[in-house]
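Visitor: I would like the atomic coordinates for the input below:
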Amino acid sequence: MSAAPFSTEVIATSPYTDQKPGTSGLRKKVRVFMQDNYTENFVQAIFTAMPAPGPKDSVVVVGGDGRYYMKHVIQKIIKIGLANGVKKFIVGQDGILSTPAASNIIRKAQANGGILLTASHNPGGIDNDFGIKYNTSNGGPAPESVTDSIFEASKVISEYKITDIPDIDFNKIGSVHFGDHTIEIIDSISDYLDMVKEIFDFNLIKSFLKAHPDFTLLFDGLNGVTGGYGRRIFIEELGLPLSSIDQCVPMEDFGGEHPDPNLTYAHKLVKNVNEKKIDFGAASDGDGDRNMIISNDWFVNPSDSVAVIADYAKHAIPYFKKTGIRGLARSMPTSASIDRVAEYHKVKVYEVPTGWKFFGNLMDAGQLSICGEESFGTGSDHVREKDGLWAVIAWLNILAYVNSNSQSFISIKDIMETHYDKYGRNFFSRYDYEEVDSNGANKMYSDLKAKCYGGLVGTSFLNGAFTVISAEDFEYTDPIDHSVSKNQGLRIIFSDGSRIIVRLSGTGSSGATVRFYFEMFENRTEKLMIDTQVALKPLIEIALEISKLKEYTGRDEPTVIT
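Guide: Now for the predicted structure:
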């Protein structure tokens, strides 16, 4: 469809002072973005700060997780982008693109970047969260140099440019032309499906499903972006019954649910898996970059999940049979389970700050194949974002592989037991205290940091069972670009290798989230399969004693336990 060239209008505006994006973009409440020119200012700032050669004649991918206000903002992005010289927009049908799918399209189309409309795992709806995130040409989140430039542009903005084109119908696949400029609406799922079929052994998976007709799978889309992807992969491609998917229609408010795949917020999946004795349960989050793996008799901790995938990858997954394993990595708070796999396979392991861009640098340099974060993010160098469905299919591929020559069914719990027997177990748990008073949280954190540098080393707890040998604020020097990232989380390490980590999270849109991470290694056979909370109880008590969390915040129970 063609239309006449457009005209451009210049609109006077005034800057807002709170438009500093993080790794995950700019996240605020929807009503903040609805303020006069708030969204327009930030979008213009993105195009102003867009890395060389800038927006003129560029190709930009746009899509989001389907949350409230997304379609309205995509219209704004297109109109402002065209006025700034963008040559072509590639937009997911209905505006829908999962975050990893968008990363794949940026890379496949050799686009100059992408703008993602998502607040990830945070709630949606007019009274909840929204976000705008810029990804660069490698398909990954913009580095700090770019996000800093966007912020600087937002602070001095006095006008933005916008075209007078009519709204685009995102429901209709095809292209709309305005002079030499194009808006292409694409099938949101096809490219992603093609990609995962090249990565994984779908024939092996189909053979496994045929050989085990009683095997049950349940994928819960949490009313987020991956619903259509799940239907296309599990029902249409793998031939599983329709009962194998749930909550797979994207909703603007995620059905009133919190689209975060953990044991607390994915409560419906947990209930269904337990009551229906599901062999393999899985969920993804609002924008599709996180995952949870669970069975009727085992919950796979995300730190263990990435370690298991890494252990089997070059034997079970075709992609890694071809590429090999170039390196493994985890975020600093993530347990060292993957470190043991790296040592066994004689590959390098990296410990990086929280934020996928750090993995991306290593991937772009050819030094990293598989990585993960304890916050339910798992991925590989196939894209430059974490990828929830990739992790789910990886586990299905591994299940098919281990069962291919087995007389009896090998379950998820069996796989984990074998893993622990081989490597030992890094017991791990995270406690999230959400929407904590910011003043109390900041005071607690600053005082704990002072303790770390003021005599905590050498202190013993529980009659000498735990002695602090290191206490610091984690700092990282990127081996690729040599940038230094400071203040990445307080890390307290004990003589037996146990760790307590404390961080303040900035991924929400209000209040503070205090996160505690607990880790303890165990290799005694009789202790490997005990309950995580029982194993970690002494460490949890020490953390609360050192931090005085309740004294500073009034909170004595976490919102979420992972």
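Visitor: only C-alpha atoms for contact and neighbour calcs from this point on.
Guide: OK.
Visitor: and the strands in the stretch 351-500 of the chain, which stretches?
Guide: For the stretch 351-500 of the chain, the strands defined by DSSP state E, counting those that start in this stretch occupy 370-373, 377-380, 425-436, 460-461, 466-473, 476-477, 484-485, 490-494, 499-505.
Visitor: what comes into contact with whatever helix or strand L269 lives in?
Guide: Element membership of L269 [criterion: DSSP states H and E] is helix 267-275. The contact list for helix 267-275, computed with C-alpha atoms under 8 Å, 6 or more residues apart in numbering, reads 218, 220, 263, 278-283, 294-297.
Visitor: which one of those sits closest to R503?
Guide: Within those, proximity to R503 (C-alpha to C-alpha) peaks at L263, which comes in at 20.6 Å.
Visitor: circling back: any chance of a ChimeraX selection covering the buried ones in the contacts of helix 267-275?
Guide: The ChimeraX selection below is limited to those of the contacts of helix 267-275 classed as buried (16 or more other C-alpha atoms under 10 Å):
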select :218,220,263,278,279,280,281,282,283,294,295,296
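Visitor: tell me the two of the contacts of helix 267-275 that are most distant?
Guide: D220 and D297 (17.8 Å).
Visitor: show me the contact partners of stretch 146-162.
Guide: 8-17, 19-23, 40-42, 44-46, 48-51, 79-84.
Visitor: hang on, I meant stretch 320-333
Guide: 310, 313-315, 338-339, 342, 347-355, 359, 366-374, 501, 517.
Visitor: here is the second sequence; please produce its structure so I can put it next to the first one:
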Amino acid sequence: MIETIATKPYQDQKPGTSGLRKKVPHFQQPNYAQNFIQSIFDVVAKQELETLVIGGDGRFYNREVILTAIRMAAANGYGRVIVGRNGILSTPAASNLIRQRGAAGGIILSASHNPGGPDGDFGIKYNISNGGPAPESITSAIFEKTKSISAYRIFSAPAPRIDELGEKHLGDMVVEVVDPVAAYAELMESLFDFDKIRALIASGFTMRFDAMHAVTGPYASEIFVNRLGAEKGSVVNAEPLEDFGGGHPDPNAVHAATLINHLMAPNGPAFGAASDGDGDRNLIIGKGVVVSPSDSLAVLAANAHLAPGYARGIAGIARSMPTSQAADRVAQKRGIGMYETPTGWKFFGNLLDAGKVTICGEESAGTGSDHVREKDGLWAVLLWLNILAERRESVADILKSHWAEFGRNYYQRHDFEEVDKDAAEGLMESLRDRLASMAGQRFGSLVVSEADDFSYKDPVDGSVATGQGVRIVFSGGGRIVFRLSGTGTAGATLRVYIERFEPDPAKHDLVPEEALAELIETADVIGEIKKRTGRTAPDVVT
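Guide: All right, here's what the predicted structure looks like:
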């Protein structure tokens, strides 16, 4: 039986770059999740009895909302819901299932790299039929609906158990519980040379993968240990926990410090990697070297042809605007297309669907390809392993040879977290007010050549996105980018991106802080960071 439940709208359900994210207690308000899910169903045009994929990263409150979403899907005309066992589905695995099963879309419950637990973060994101995040036209319509919603529909009977594989019914709707790993692992085997990677590992090559008690634990154990033969201890923190073991599932220098220190030790393994809460981000480490996300994108793009799934080469590369321009130099030398988009994986979807690009990346440790429509942490790790298996060089040597061929883009991202929202917005507003007069200004030895607020016109559908980040470019190619992140749930996260190109191989061994010192100092002067936020140093540097 279908029930129609009266509700009152909330005015704060505007999705960010990765869906609606709030603290768990906020989502636990009466009908808060139901309102947002019903608004999705009301906005998304669908045929009768279509398929919906539902899953999440296993964080606290995941199961409760999944069971509610299943009951609401049954009341809103879906014919089949596919859900990962125990509600587990990594974001790239969910994207794959949507595409593989011809689903109308999917609801992914995650706050990605943000902390979990009863007082942690929670999120709901809708992905469309191509497997990618809903574009702004859809998320804006969902937000408008949330502001006027008066009722939601839900099936009165409880949802079937989701801890057993197989099909059950809820009214006329089929609820299919699937192994969350199987289809994804098979996709990876079709893209990469598992025999060659297996031989590399059998030769004594050692690795460690930190799943950070997040969703990729079961995926990494199946792929790296069961299918590729890595030692069982190679995958650590492999059990997904509702609070991520009290940790912060963000694979960066702060939260993955234990893994990094392990790789820096004299007897450490040859290769290390980590992924985040929902499996879409990655960290790559070699013996004695941490690979920046921007360098990783460039190296993967330059070497993708070594993997069977990309043996014919790649059509083009796309990167988010704040990501370093290292990949641009690969595209230029290879004679392939290069696209610069706003931050947010949804902006890559049209380029991928149109066949304009094959590999995409963004500054926040996200890389992926046209195999799905999300960034994919384990995919990046496997492509690195495939490259290492083919070249039989260390990560450090691969980086050095890459810089020798293409030059080195020294690059850092400085995150100032939980900044007072008004102060952060005031900082950005002040920057925008000064853009018109900034060209020609000198800061030490740096002279501004151009400054703008990045806007993007999609080359496929012509849609326009404005206000995507302040860019300040200096003569000689250095640049500073300022933007506010859309993935946090408390205050505002100010992100400052600092970059300088160095063509001379004799200067490729500098410490990034040294190579970027004048730009870092200039960023504080131009942005008035200390003056406006009170912060004297970033919380995280990547």
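Visitor: need the TM-score between these chains.
Guide: Once superposed, chain against chain, the TM-score is 0.99 (TM-score structural alignment, normalised by the length of structure 2); 541 aligned residues with a C-alpha RMSD of 1.0 Å.
Visitor: buried only: go through the contacts of stretch 320-333 of structure 1 for me.
Guide: Buried among the contacts of stretch 320-333 of structure 1 by 16+ other C-alpha under 10 Å: 310, 313-314, 338-339, 342, 349-355, 359, 367-374, 501, 517.
Visitor: which of the residues you listed fall in helices?
Guide: 310, 313-314, 338-339, 342, 359 (DSSP state H).
Visitor: so who does the aligned residue in structure 2 for S438 of structure 1 touch?
Guide: The alignment partner of S438 of structure 1 in structure 2, by TM-score structural alignment, is K421. Counting by C-alpha under 8 Å, 6+ apart, K421 of structure 2 makes contact with 491-492.
Visitor: for K421 of structure 2, give its distance to L494 of structure 2.
Guide: Distance of K421 of structure 2 to L494 of structure 2, computed by C-alpha to C-alpha, to the nearest Å: 9 Å.
Visitor: could you do I285 of structure 2 as well?
Guide: Here the criterion is C-alpha to C-alpha. By it, I285 of structure 2 lies 26 Å from L494 of structure 2.
Visitor: kindly report the same for M207 of structure 2.
Guide: With C-alpha to C-alpha as the criterion, M207 of structure 2 and L494 of structure 2 are 34 Å apart.
Visitor: residue range in structure 1 corresponding to stretch 367-379 of structure 2, please.
Guide: With TM-score structural alignment as the criterion, stretch 367-379 of structure 2 aligns to 378-390.
Visitor: the corresponding residue of structure 2 for V30 of structure 1: neighbour count?
Guide: By TM-score structural alignment, V30 of structure 1 lines up with V24 in structure 2. As a burial measure, V24 of structure 2 scores 19 neighbours (other C-alpha atoms under 10 Å).
Visitor: wouldn't V24 of structure 2 be in contact with P118 here?
Guide: Yes: under the contact definition of C-alpha atoms under 8 Å, V24 of structure 2 touches P118, with a separation of 6.1 Å.
Visitor: give me the common contacts of these two.
Guide: Counting by C-alpha under 8 Å, 6+ apart, the residues touching both V24 of structure 2 and P118 are 60-61.
Visitor: need the counterpart of S411 of structure 1 in structure 2.
Guide: Matched to structure 2 by TM-score structural alignment, S411 of structure 1 sits across from S394.
Visitor: residue contacts, that match?
Guide: Neighbour list for S394 of structure 2: 270, 286-287, 388 [criterion: C-alpha under 8 Å, 6+ apart].
Visitor: in those, find the pair that's most separated.
Guide: Greatest spatial distance among those (C-alpha to C-alpha): K287 and L388, at 12.9 Å.
Visitor: anything in contact with each of the two?
Guide: Counting by C-alpha under 8 Å, 6+ apart, the shared contacts of K287 of structure 2 and L388 are 394-395.
Visitor: wasn't R330 of structure 1 part of a strand?
Guide: Yes: the assignment for R330 of structure 1 by DSSP: H, G, I helix; E, B strand; the rest coil puts it in a strand.
Visitor: aligned to it, what sits in structure 2?
Guide: Mapped onto structure 2 by TM-score structural alignment, R330 of structure 1 lines up with R319.
Visitor: now Y265 of structure 1
Guide: The alignment partner of Y265 of structure 1 in structure 2, by TM-score structural alignment, is H255.
Visitor: that match: what's it in contact with?
Guide: H255 of structure 2 makes contacts with 247-249, as judged by C-alpha under 8 Å, 6+ apart.
Visitor: which SS class is it?
Guide: Strictly by three-state DSSP, H255 of structure 2 counts as coil.
Visitor: now do D194 of structure 1
Guide: helix.
Visitor: residues contacting it?
Guide: Applying C-alpha under 8 Å, 6+ apart, we find D194 of structure 1 in contact with no residue.
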